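# With the input below, show me the fold.
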Amino acid sequence: MRAGAFLARPATAAVVLAASLTMGCAATAPVPRPSAAPGGQATAPSPAALTAAGDFGPTDVAWVELMIPMDELALRMLALVPDKSPDPDMKRLAARISTAHRTELVKLRQLLLRSGVPETNPHQGHNMPGMVTPEELGAIGRTSGAAFDRLVTEHLREHLMQSVVVAQGEQRSGTSEDTRTLAAAMEKTRSSQLADLDRLAG
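Below is the predicted model:
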C-alpha cells in the first residue's frame, strides 16, 4: 500500500484528535467541536486536567492521557508480528518501533505522575483515531501471511500519523516544557517510522 492510500480516514481523524486533545474526550465516539479558542487552547478542559500540578496544563494532560493507551494498544498489535508476519523486514521494523514505544511509555508515565493527575484511562472503550481497538486486534490476530501484514501496515500507519498530529498539537498548545519536548521528539521519531513503513509497503 502506497503512502497516500490510507489517508482518507486520517484526514478526518486529524480533526477529531485535535478536538479530543484540547477539549477532552467526553463521549464513547469522539466528535469534533468547533468551540476551541484560537491557537487550539482548551475552552472546556476535563476535570482531571484542571487539577494538574506545576506547569502542566489541560493540553499537556490530555496529550499524555491519550498517548499512553495509543502506545499500549499499538504494542499489543506489534507483539503479534514475530509469529504471524512472513516478512523479515516487517519483523525488524516492528521490533524497532516496539522498542521506541516502550521507551516513550516510560517517559509518558513519568510525566503523568509529575502532573499529579490520577493514572486512569479516560479513553477506555472509546474508538479513537489512531488507537487500535480490541476488536481490531482480534481481527488482526485471526489473519496471517500477506493479509496480516496488510492489516498491520494500515493500522500502524494510522497510529503513527495520528501520533504526529497530536504531537504537533501539544507543541503548539502545551504549557509544560518537558511535555512539549517529548512531543517534539516523538513527532520526529514517528515521522521517521512512517517513512520506513512507506518504504517497506512500497
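
# only C-alpha atoms for contact and neighbour calcs from this point on.
Noted.

# Tell me the spacing between Ala8 and Pro122.
Distance of Ala8 to Pro122, computed by C-alpha to C-alpha, to the nearest Å: 26 Å.

# between those two, which one's more packed in?
Applying other C-alpha atoms under 10 Å to Ala8 and Pro122 shows that Pro122 carries more neighbours, namely 17 against 9.

# Assign that one to helix, strand or coil.
With DSSP: H, G, I helix; E, B strand; the rest coil as the basis, Pro122 sits in coil.

# any idea how far Arg150 is from Ser144?
Here Ser144 is placed at a distance of 10 Å from Arg150 (C-alpha to C-alpha).

# brain fart, Thr103
To Arg150, Thr103 is 26 Å away according to C-alpha to C-alpha.

# and what of Asp89?
Distance, Asp89 to Arg150, by C-alpha to C-alpha: 13 Å.

# between those two, who's got more neighbours?
Neighbours were counted for Asp89 and for Arg150 using other C-alpha under 10 Å; Arg150 has more, 17 against 12.

# elements contacting the helix or strand where the more buried one lies?
Assigned by DSSP states H and E, Arg150 belongs to helix 145-173. For helix 145-173, the elements it packs on are helix 8-23, helix 58-78, helix 134-141, helix 177-201, judged by 3 or more C-alpha pairs under 8 Å, 6 or more residues apart in numbering; DSSP states H and E.

# counting contacts, what elements does the shortest one pack onto?
Think helix 134-141. Helix 134-141 sits against helix 58-78, helix 145-173, with contacts defined as 3+ C-alpha pairs under 8 Å, 6+ apart.

# Just name the most buried of those helices.
Comparing the helices and strands packed on helix 134-141 by mean neighbour count (mean count of other C-alpha atoms under 10 Å), helix 58-78 comes out on top with a mean of 23.

# Once you drop chain neighbours, what's closest to Asn121?
Take Asn121 and drop its neighbours on the chain: the residue closest to it by C-alpha to C-alpha, 6 or more residues apart in numbering is Glu65, 6.7 Å away.

# this one next, for a side-by-side:
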Amino acid sequence: MVTTLVAVTAVTSCTGGAPEEAAGTAAPESVVVQPGRPGEDSTTVQPEDFEATEPEDRWNEADATFVSDMIVHHAQALEMSALAADRAEDPSVLAIADRIRDTQGAEIHGMAGWLQGHGLPVPVPLEGGDGSGPRVPAEHDHEDMPGMLTDAQMAELEAATGAEFDRLYLEGMIQHHRGAVTMSTDLVGAGTNLRTQELAADIGAGQLAEIDRMQEMLDGL
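The predicted model follows:
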C-alpha cells in the first residue's frame, strides 16, 4: 500500500525580502494521507500518529497464533504420512503421503523462520531426536485444533496395514485438511501480515485440491 504525504500550507504574503509569517496565520501543517483498501476511503492522520511500518512487516496476535498452530497441525500430517512408507498398499496413497511430507515439511521450516524473525517461539522441535521430522508435542492439547486426529485415531492408524491403512489414512487426512482450510479461512480479516495472508491462501487452495484428489482415491478403494 502506497502512503502519500500531503503538505497543507497556509497562505502567506510575498515580499521582495525573506518570507514573513502573516499576523494571525497558522504555521504550515502537514498531514499523512493513508489510502484505504479497495472499496474503503482514505484517511488522514497527524505525522506523529502515523505508523510507518510497511504492511508486509505488520503482524498481530492472529497472525502469530495462525503460524504457531499451523506448525503443530502440519507436524501431525507429517507423522501420519511417515507411517505410509511401510503400511500403505496402494501406490497412489504412498505417493500422496510423500507429497504431503515434502510440501508441509517445507512449509513448517518457512513458518518457523517467520516466528523466529519476529522473536517468537517455535512450538515444535524442527528435528526429532531420532532424526525424524517435527512431531506434535505430547503435552500439546491439539484435539481442540480443527481437523486434528485424536490420540485414538492416531493409534488406530499406526496399527493398521494394507488396504485398512489406506482407508484410514485417506479418511484421516481429508479430515485433517478440512481443519487446515478452516484455520486458513479464519485468518482472513483477522490477521494483518501480508506474508501470513498469502500463506493461508496457498495452504487453503492446495489442501482443497488434495481433498478432492483423496476423496476420489477413497471412493476407488
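
# contacting residues for the residue nearest to Asn121 of structure 1?
When contacts are counted by C-alpha atoms under 8 Å, 6 or more residues apart in numbering, Glu65 of structure 1 touches 112, 120-122.

# Looking at structure 2, which of those residues hold up?
Among the contacts of Glu65 of structure 1, the ones still in contact in structure 2 (both residues aligned by TM-score structural alignment, their matches' C-alpha atoms under 8 Å) are 112, 120.

# out of the contacts of Glu65 of structure 1, which are buried?
Buried members of those, counted by 16 or more other C-alpha atoms under 10 Å: 112, 122.

# Just put the contacts of Glu65 of structure 1 in JSON lines and tack on distance to Ser85 of structure 1.
Below are the contacts of Glu65 of structure 1 laid out as JSON lines (distance: C-alpha to C-alpha, whole Å):
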{"residue": "Leu112", "distance to Ser85 of structure 1": "34"}
{"residue": "Thr120", "distance to Ser85 of structure 1": "33"}
{"residue": "Asn121", "distance to Ser85 of structure 1": "30"}
{"residue": "Pro122", "distance to Ser85 of structure 1": "32"}
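
# Specify which member of the contacts of Glu65 of structure 1 is nearest to Val15 of structure 1.
Comparing the contacts of Glu65 of structure 1 against Val15 of structure 1 with C-alpha to C-alpha places Pro122 closest, at 19.0 Å.

# hang on, the earlier thing: how about the helices and strands packed on helix 145-173 of structure 1, which one is nearest His159 of structure 1?
Comparing those by C-alpha to C-alpha, helix 58-78 comes nearest, at 7.5 Å.

# counterpart of that closest one in structure 2, which residues?
The aligned range for helix 58-78 of structure 1 in structure 2 is 61-81, by TM-score structural alignment.

# likewise stretch 184-192 of structure 1?
Residue span in structure 2 matched to stretch 184-192 of structure 1, by TM-score structural alignment: 201-209.

# how about the matching stretch: buried residues?
Using 16+ other C-alpha under 10 Å as the test for burial, stretch 201-209 of structure 2 gives 201, 203-204, 207-208.

# Can you tell me how far Ile97 of structure 1 is from Pro58 of structure 1?
Distance of Ile97 of structure 1 to Pro58 of structure 1, computed by C-alpha to C-alpha: 28 Å.

# same question, Pro10 of structure 1
Applying C-alpha to C-alpha, the value for Pro10 of structure 1 to Pro58 of structure 1 is 24 Å.

# likewise Pro47 of structure 1?
9 Å.

# And Met186 of structure 1, by the same measure?
19 Å.

# Same question for Leu93 of structure 1.
Separation of Leu93 of structure 1 from Pro58 of structure 1 (C-alpha to C-alpha) stands at 34 Å.

# about what we covered before: ok, average deviation of the match of helix 58-78 of structure 1 from structure 1?
Its aligned residues in structure 1 lie a mean 0.8 Å from stretch 61-81 of structure 2 after superposition (mean C-alpha distance after the TM-score superposition for structure 1).

# So Thr196 of structure 2 sits against Ala62, correct?
No - with contact defined as C-alpha atoms under 8 Å, Thr196 of structure 2 does not reach Ala62; the gap is 9.7 Å.

# list residues touching both of the two?
Overlap of the contact sets of Thr196 of structure 2 and Ala62 (by C-alpha under 8 Å, 6+ apart) is empty.

# Just give me the match in structure 1 for Asn218 of structure 2.
Heads up, residue 218 of structure 2 is Leu, not Asn. Match for Leu218 of structure 2 (TM-score structural alignment): Ala201.

# tally of neighbours for its match?
Other residues lying near Ala201 of structure 1 total 15 when counted by other C-alpha under 10 Å.
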